[in-house]
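Asks: sharing a model that was predicted from the sequence below.
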Amino acid sequence: MTRKGATLTGFIAVLLWSLLAVLTVLTSPVPPFQLAALTFAVGAGVGLVWGAATGTLGRLRQVPVAVYAMGTFGLFGYHALYFSALRLAPPAEAGLIAYLWPLLIVLLSGLLPGETLRRGHVAGAVLGFAGAALIILGGRGVAGTGAFAGYALALLCALFWSGYSVLSRRLGGVPTVSVTVFCAATAVLAAVVHMVTENPVAPSAVGWLAIIGLGLGPVGLAFFVWDIGVKAGDIQVLGTASYAAPVLSTMVLVLAGQSPATWALAGATVLIAGGAALAARASAKGPIVTPTDV
């Protein structure tokens, strides 16, 4: 595959991730860990098909156990927090806060050897957090503490994924088919936690379609195509493209009628996306860390 082709393949992940929030909302009231177990089971199925089609299933034995542990920890933790946040807080706002991870990855990457933290990175982070503050302080009249708990989980989600991503950069390249094991292990772990802490809920017909959609796309195929993009494509372009995800995600939620179009939401979108773009521009002279360098 050419460099341009790999870059375009990686961009498919950005488009798929823009559907994560709206599909998650449609699975309600399925509890978070049950949802993670079901969607990642579908994602593992996608991986088996991927491995069979590419003839790479045999390479799974070559991947170190530490890589499998890191990948499982990252996928399980991020999505458990993400699904929980969208159950407690308004989905568009929680989703935007969770999408602070591109900014945080850029900032944290400055701690790595050979990386430089520039003023543009800091300025971008400030704008991004201003957008998150606009959402949280606005409150949109949501009663109770559930929404604020959801916002906190969304912020933790962003911190979790960015920290995991920067640490995973040190693990080196592994075959894309390894994502299959990440998904399968995450599904098993989520199922165990679900049985211990949650009461099972039978999804509606729409819920089942959304669960399958999540497993096939944002929680399945997206990880595989992104892996190809960051390893063989233009990482700078993909890093910038990933900042479009929160804007696209919010637009999808509004168009689907799952979230109202408000000035606060629009302002937060502009601040977060603008801050991310500013940070990406500051990274133009050096490498940028991307969320699936495992």
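Replies: Received, thanks.
Asks: contacts, neighbours, all on C-alpha from now
Replies: Will do.
Asks: and residue 68, how far from residue 175?
Replies: For residue 68, the distance to residue 175 equals 12 Å [CA to CA, to the nearest Å].
Asks: which of the two has more neighbours?
Replies: residue 68 (20 against 17; other CA atoms under 10 Å).
Asks: check contacts around that one.
Replies: 178, 181, 182 (CA atoms under 8 Å, 6 or more residues apart in numbering).
Asks: can you do 10 Å?
Replies: 60, 74, 178, 179, 180, 181, 182, 183, 185, 294 (CA atoms under 10 Å, 6 or more residues apart in numbering).
Asks: buried stuff in the helix or strand the second one falls within?
Replies: So that's residue 74. Assigned by DSSP states H and E, residue 74 falls within helix 65-88. Applying a neighbour-count criterion of 16 or more other CA atoms under 10 Å, one finds 67-68, 70-88 buried in helix 65-88.
Asks: now do stretch 117-135
Replies: 117, 120-122, 124-132, 134-135.
Asks: narrow those to those in helices?
Replies: Of those, the ones assigned to helices by DSSP state H are 120-122, 124-132, 134-135.
Asks: circling back to that earlier point, would a markdown table of the contacts of residue 68 with distance to residue 159 and secondary structure be doable?
Replies: Converted to a markdown table, the contacts of residue 68 look like this (distance: CA to CA, whole Å; DSSP: H, G, I helix; E, B strand; the rest coil):
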| residue | distance to residue 159 | secondary structure |
| --- | --- | --- |
| 60 | 29 | helix |
| 74 | 11 | helix |
| 178 | 24 | helix |
| 179 | 22 | helix |
| 180 | 24 | helix |
| 181 | 24 | helix |
| 182 | 20 | helix |
| 183 | 21 | helix |
| 185 | 22 | helix |
| 294 | 17 | coil |
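Asks: this is the comparison structure:
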Amino acid sequence: MLIKLLPPMTRPIATMIGLTAILLWSSNVGLIRTVTADFGAIGGAALIYSIATVILFFSIGLPKLSTVPKAYIIGGSVLFVACELCFSLSIGFSQNSRQAIEVAMVNYLWPTFTLIFAIIFNQVKSNWLIVPSFILALLGICWVLGGGEGFNAVQMLNNIQKNPLSYSLALGAVLSWAAYCSFTVKKAKGSNLVTLFFCLATIVLWIKYLTIGGQPLYFTSDNILNLIMAAAALGLGYGVWNIGIIYGNMTILAGASYFTPVLSALFAAMILNTPLSLVFWKGVGMVTLGAILCWMSTSTTKANI
């Protein structure tokens, strides 16, 4: 496991390494969309997770499963795999680049819903700010899905009806991730099974590809490069994040992670060569601000206790 071979590092350096995870994850949407356009939604996702699993095996490794609560192995596996499948396939099944970015923004409701789940299931205290911040995040998604017109319920429903599968999968990713985080806090007892979870996601994707079928996998120098970059962004993202949360400043890392939607939309627009309107960016800003205010509603309460 490479993380154990690293020399001693200062907290600021570890924090900087952890922050690179946010940049890597922010490139996921554009890179996954590029790969799935070449290999198909299921085949592309299976290839990405296969390589990412190898990266995680050598960077993080596997814990001794005998020391991990069985409830977490089972429950964590189901929730994490469900989240990763929903996330990757929601982008893979999108009909065009613009829709892929919209779907990704739905997925970035996860910080808000994670805090909501923590309040409901983990007895995390919050103040009155949680309600308007939650509404703000949801309104931001409505703005994103309004098709350049801001909040427009008819246009938003028309957008969703064009590809209900992708938008439903994105919402599934949000809810399963929030449930996973809540479940992990209760049951994990410090265990990190991300490598195992990625391996299971890979197996499920290949089973789905072989049984349901997918488009043939034709390799070229260009799509191999895109595949490696997508897998590296996904796998190395978890690897460097692990370094950050172990040795770095978790407060800085958590705060910075709330800006992922903005960076993700920016990187996706650049990678996919897709211009985004000012109205879209306003929606992204509302989602981000809503998540930050949700976080403030819990951290402020903790500070007052």
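Replies: Right, received. Where do you want to start? Everything numeric here is computed off the predicted structure, so don't read it as measured data.
Asks: TM-score for the pair, please.
Replies: The TM-score (TM-score structural alignment, normalised by the length of the first structure) is 0.83; 281 aligned residues with a CA RMSD of 2.8 Å.
Asks: before we move on, the earlier item: corresponding residues in the second structure for the helix or strand following the helix holding residue 74 of the first structure?
Replies: With elements assigned by DSSP H and E, the helix or strand that comes after helix 65-88 of the first structure is helix 91-98. Counting by TM-score structural alignment, helix 91-98 of the first structure lines up with residues 100-107 of the second structure.
Asks: how distant is that stretch from the center of its chain?
Replies: 11 Å (CA atoms, centre = their mean, to the nearest Å).
Asks: just stretch 225-233 of the first structure next, same as before
Replies: 15 Å.
Asks: one more: stretch 74-87 of the first structure?
Replies: 9 Å.
Asks: same check, this time on stretch 171-188 of the first structure
Replies: On the basis of CA atoms, centre = their mean, stretch 171-188 of the first structure sits 15 Å off its chain's mean C-alpha point.
Asks: one more: stretch 171-188 of the second structure?
Replies: Per CA atoms, centre = their mean, the centroid offset for stretch 171-188 of the second structure relative to its chain is 12 Å.
Asks: likewise for stretch 35-51 of the second structure?
Replies: With CA atoms, centre = their mean, you get 16 Å for stretch 35-51 of the second structure.
Asks: what's the answer for stretch 154-171 of the second structure, then?
Replies: The answer for stretch 154-171 of the second structure is 19 Å, by CA atoms, centre = their mean.
Asks: buried set for it?
Replies: 155, 156, 159, 160, 163, 165, 166, 167, 168, 169, 170, 171.
Asks: so which of those residues belong to helices?
Replies: 155, 156, 159, 160, 165, 166, 167, 168, 169, 170, 171.
Asks: including distance to residue 289 of the second structure, could these go into CSV?
Replies: Rendered in CSV, the data for those read as follows (distance: CA to CA, whole Å):
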residue, distance to residue 289 of the second structure
155, 24
156, 21
159, 24
160, 24
165, 27
166, 24
167, 22
168, 23
169, 24
170, 20
171, 19
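Asks: number of nearby residues for the aligned residue in the first structure for residue 287 of the second structure?
Replies: Under the alignment (TM-score structural alignment), residue 287 of the second structure pairs with residue 272 of the first structure. Neighbourhood size, residue 272 of the first structure [other CA under 10 Å]: 30.
Asks: quick one: residue 272 of the first structure from residue 95 of the first structure, how far?
Replies: Using CA to CA, one gets 11 Å for the distance from residue 272 of the first structure to residue 95 of the first structure.
Asks: shared neighbours, the two?
Replies: 246, 247.
Asks: how about the contacts made by residue 43 of the second structure?
Replies: Residue 43 of the second structure neighbours (CA under 10 Å, 6+ apart): 35-36, 92, 205-206, 208-210, 213-217.
Asks: among these, the buried ones, what's the PyMOL command?
Replies: Buried members of those, defined by 16+ other CA under 10 Å, are picked up in PyMOL with:
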select buried, resi 35+36+92+205+206+209
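Asks: inside helices: which ones of the contacts of residue 43 of the second structure?
Replies: Using DSSP H, those in helices are 35, 36, 92, 205, 206, 208, 209, 210.
Asks: from these, which is closest to residue 232 of the second structure?
Replies: Ranked by distance to residue 232 of the second structure (CA to CA), these are led by residue 35 at 12.7 Å.
Asks: any idea how far that closest one is from residue 223 of the second structure?
Replies: Residue 35 of the second structure is 7 Å from residue 223 of the second structure, by CA to CA.
Asks: if we can go back for a sec, for residue 7 of the first structure, state which of the contacts of residue 68 of the first structure is nearest.
Replies: Nearest member of the contacts of residue 68 of the first structure to residue 7 of the first structure, counting by CA to CA, is residue 294, at 17.4 Å.
Asks: let me have the buried residues of stretch 154-171 of the second structure in JSON lines, extended by distance to residue 249 of the second structure.
Replies: Output for these, formatted as JSON lines (distance: CA to CA, whole Å):
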{"residue": "155", "distance to residue 249 of the second structure": "43"}
{"residue": "156", "distance to residue 249 of the second structure": "39"}
{"residue": "159", "distance to residue 249 of the second structure": "40"}
{"residue": "160", "distance to residue 249 of the second structure": "39"}
{"residue": "163", "distance to residue 249 of the second structure": "40"}
{"residue": "165", "distance to residue 249 of the second structure": "38"}
{"residue": "166", "distance to residue 249 of the second structure": "35"}
{"residue": "167", "distance to residue 249 of the second structure": "34"}
{"residue": "168", "distance to residue 249 of the second structure": "35"}
{"residue": "169", "distance to residue 249 of the second structure": "33"}
{"residue": "170", "distance to residue 249 of the second structure": "30"}
{"residue": "171", "distance to residue 249 of the second structure": "30"}
